[in-house]
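Asker: My questions concern the predicted model and sequence given below.
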Amino acid sequence: MAAPQGLRATEARVWIARTPGLSAAALAAALARAGGDAAAVTALPQAALAECGLADAAIAHLGRPDPDRIAADRAWLEADPARGLVLFGETAYPPLLAAIPDPPPALWLHGEATLLAAPQIAIVGSRNPTPGGRENAAAFARALVGAGLAVTSGLALGIDGAAHRGALAAGGATVAVCGTGLDRVYPASHRELAREIARRGLLVSEFPPGTPPRPHHFPRRNRIIAGLALGTLVVEAAARSGSLITARLAAEQGREVFAVPGSIHNPLARGCHALIRQGAKLVEEAADILEELGPLWAAAAAPQPPAADRPGTPTGRDPAYARLLAALADGPAGIDLLVERTGLTPEEVSSMLLVLELEGQVSSAPGGLYARRHGQEA
């Protein structure tokens, strides 16, 4: 294969972001092979790309850049200074999302990009809620943004829309994760809401401009909603719903799951009751959520000092954190191995790793591994 010539950094980044079947792990490996240069990734030999874990379709895509498609993506990005693109491994990529098992290799943005790394709470639920459920979503959103959290949801009808609107009404920040390209709005009835979020919050999608709504996009969107947030609140949900998928993903990612109880006669309370039986925290007011988030929220919300000024362990040099850092002394390790080394529970290890990552003491890597940052001592 002749290496493609002439792709500049922005052109290479948008073309990489459109690569079919590209995983974050493969992208990280390719960027490492190319010295962190996106343009150099598009010029790597096929054999090198294959060694990085790229599938044949992805390799073929990188080897045949489409100038018209690249120009269209650049035009979309450059039409508004609030639009952007972040690749996995770049500084602006949100650390909490990077820690999930299948992080998106690219995020297209429209709005305030710094919200990616803001402490967030996801609020999700039924597309056809009761009036009470809709008001509960808005009320929780208003209270939580008042406490300093951004509210994240999926721009869907019902609970999602109520949560976004509640956050905006309180003058707070909201993040909408979309199942389409950001040049499209789904559902169309949320066009004005999407415009307001782009102006005062942030729209996010892993799908490039021009991507229409497809059924399989929305479960993938749900993992990003859960992955960006410290915890997920389910307000109303039927026994089988996409909201329960988001809650399951949040639990699998080691995040907190909260559920609002309801009447036993309300079918939209059944999903929440099932979550509570499975260990989700029953909440009646925002304070219940803030209390449970505890050190995760505090670590995410607090401004971080330079790495050289950070203490060796967080939260008052808690011995459990010191034990966890010591367990990472021999190199990267997964949660199961850290549980074995420390005697802590998987839930404790997952929660503590998030705190350590937010404080800059550990970093996550593809494959579910964690490592101590250079210069951090137990």
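Answerer: That came through, no problem. Numbering: from 1, shown residues only.

Asker: C-alpha from now on. contacts and neighbour counts both.
Answerer: Will do.

Asker: Could you tell me the end-to-end distance of stretch 319-333?
Answerer: 19 Å (CA to CA, to the nearest Å).

Asker: hold the first one in mind and look at this next one:
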Amino acid sequence: MSVNDPTLDWLSLSLVPGLGLGGAWRLLARFNEPSAVFSSPPRLLQEVEGIKQSQLKGLLSGKNYHVEGRKELKRLQDFGAHIICYQSPLYPPLLKQLVDPPLVLFVLGDPAKLSQAAVAIVGSRAATAYGRRTAFHLAENLASYALSVVSGLALGIDTEAHRGALQGKGDTVAVLGCGLDIVYPRQNRQLFAEIVKRGAVVSEYLLGTRPEGFRFPARNRIIAGLSAGVVVVEAARKSGSLITAQIALDIGRDVFAVPGQVDSFKSEGAHWLLQQGAKLVMSAADIGEEYGLSPMVKNIMNIPGQESNVDLEPDALALLQIIEPYAQTKEDLILQSGMFPARVSELLLLLELEGVIEMLPGDQVRKI
């Protein structure tokens, strides 16, 4: 790091206790850069409009935060992280449009991935099979439009979005609500490593920061800030995904939603967004068309349930044709198909393994 590199000043300012992002940006609006904040006399700091005395307590304590900043800088560098301050040319331009952009970003992988054209895919952690498959195929096919996929590495929709992007040989960015040295959830260790290798993992939190609940809404603003648009696949009416969508709207980004079953509470949030004017998405082509992009390869698939099933045997195809998206009992299928019960059970197992139906409690089944 060169003598003129401002990274240490930005990192040190972020370490001042009690100041917060709001306080930091009010000071920067007056003094332009962190070095000027640190060198300004108390009288001038106290004159800044909107700053509370409690926010200035850390700055006025006389403590040299550059000492702590150097320690954190070394820890991050030893860990292999890139440290990108707001003033860096690597800082994503779109992220600067947030009201409260991070002062510093910490990145594992390729920092340049943060500035690529991207779409966020978000949704429920406890997603249905339909939601998971939809997120995977959307992300997989967005790669053919040269669109990176941004998400939060959570279970469910986030996981499938990252996996789909990697499967499609595209780029993906995972935004964390904890330090880079903590893989959360633990089940995604392998996925985390793959994203570091082929994309980027980013956080605004120092090493060792635990994934506490209050950090995830802040994480969601970065997901929205890095993206040209946000796609909500499955989400309840009150959920973090709708917070992300609202942030996207607030900063002038596009909001897309994937329809689900009308009686599914897991799609209530997506359906509400559609009622409010969100763009309906059935395939990656809908998103590509919105941005005037053409696919680099043909045969972009629609969402699950619309793919061809020509490889299934005739009896399996015949049974699949009478299975509806809504729950049906196995007994009804036996009556409608005219097949023996053992044969129906055998075919249902085959169809479930193919991923075209979902077995439900109470010996029920539905098409997905």
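Answerer: Great, that's in hand. Note that the structure is predicted; figures quoted are calculated from it, not measured.

Asker: quick one: TM-score?
Answerer: After superposition, the two chains reach a TM-score of 0.71 (TM-score structural alignment, normalised by the length of structure 2), with 286 aligned residues with a CA RMSD of 2.6 Å.

Asker: Strands along structure 1, start to end?
Answerer: Along structure 1, the stretches classed as strands by DSSP state E are 83-87, 106-111, 120-124, 150-153, 174-177, 202-205, 231-234, 256-259, 281-282, 333-334, 362-365, 369-372.

Asker: so stretch 133-149 of structure 2 matches what in structure 1?
Answerer: With TM-score structural alignment applied, stretch 133-149 of structure 2 matches the range 135-151 in structure 1.

Asker: contacts for that stretch?
Answerer: For stretch 135-151 of structure 1, the surrounding residues in contact (CA atoms under 8 Å, 6 or more residues apart in numbering) are 115, 118-123, 159-160, 162-167, 169-175, 235, 285-286, 301.

Asker: for stretch 206-222 of structure 2, same thing?
Answerer: The contact list for stretch 206-222 of structure 2 (CA under 8 Å, 6+ apart) reads 72, 75-76, 95, 98, 101, 106, 152, 175-182, 184, 203, 240-241, 243-244, 247-248.

Asker: Now which of the contacts of stretch 135-151 of structure 1 would you call buried?
Answerer: Using 16 or more other CA atoms under 10 Å as the burial test, these include 115, 118-123, 159-160, 162-167, 170, 172-175, 235, 286, 301 as buried.

Asker: Go through the contacts of stretch 135-151 of structure 1 and flag which are in helices.
Answerer: Of those, the ones assigned to helices by DSSP state H are 159-160, 162-167, 169, 286, 301.

Asker: Switch these over to JSON lines; also include distance to Gly84 of structure 1.
Answerer: As requested, these are exported to JSON lines (distance: CA to CA, whole Å):
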{"residue": "Ile159", "distance to Gly84 of structure 1": "27"}
{"residue": "Asp160", "distance to Gly84 of structure 1": "24"}
{"residue": "Ala162", "distance to Gly84 of structure 1": "26"}
{"residue": "Ala163", "distance to Gly84 of structure 1": "24"}
{"residue": "His164", "distance to Gly84 of structure 1": "21"}
{"residue": "Arg165", "distance to Gly84 of structure 1": "24"}
{"residue": "Gly166", "distance to Gly84 of structure 1": "26"}
{"residue": "Ala167", "distance to Gly84 of structure 1": "23"}
{"residue": "Ala169", "distance to Gly84 of structure 1": "26"}
{"residue": "Ala286", "distance to Gly84 of structure 1": "32"}
{"residue": "Ala301", "distance to Gly84 of structure 1": "24"}
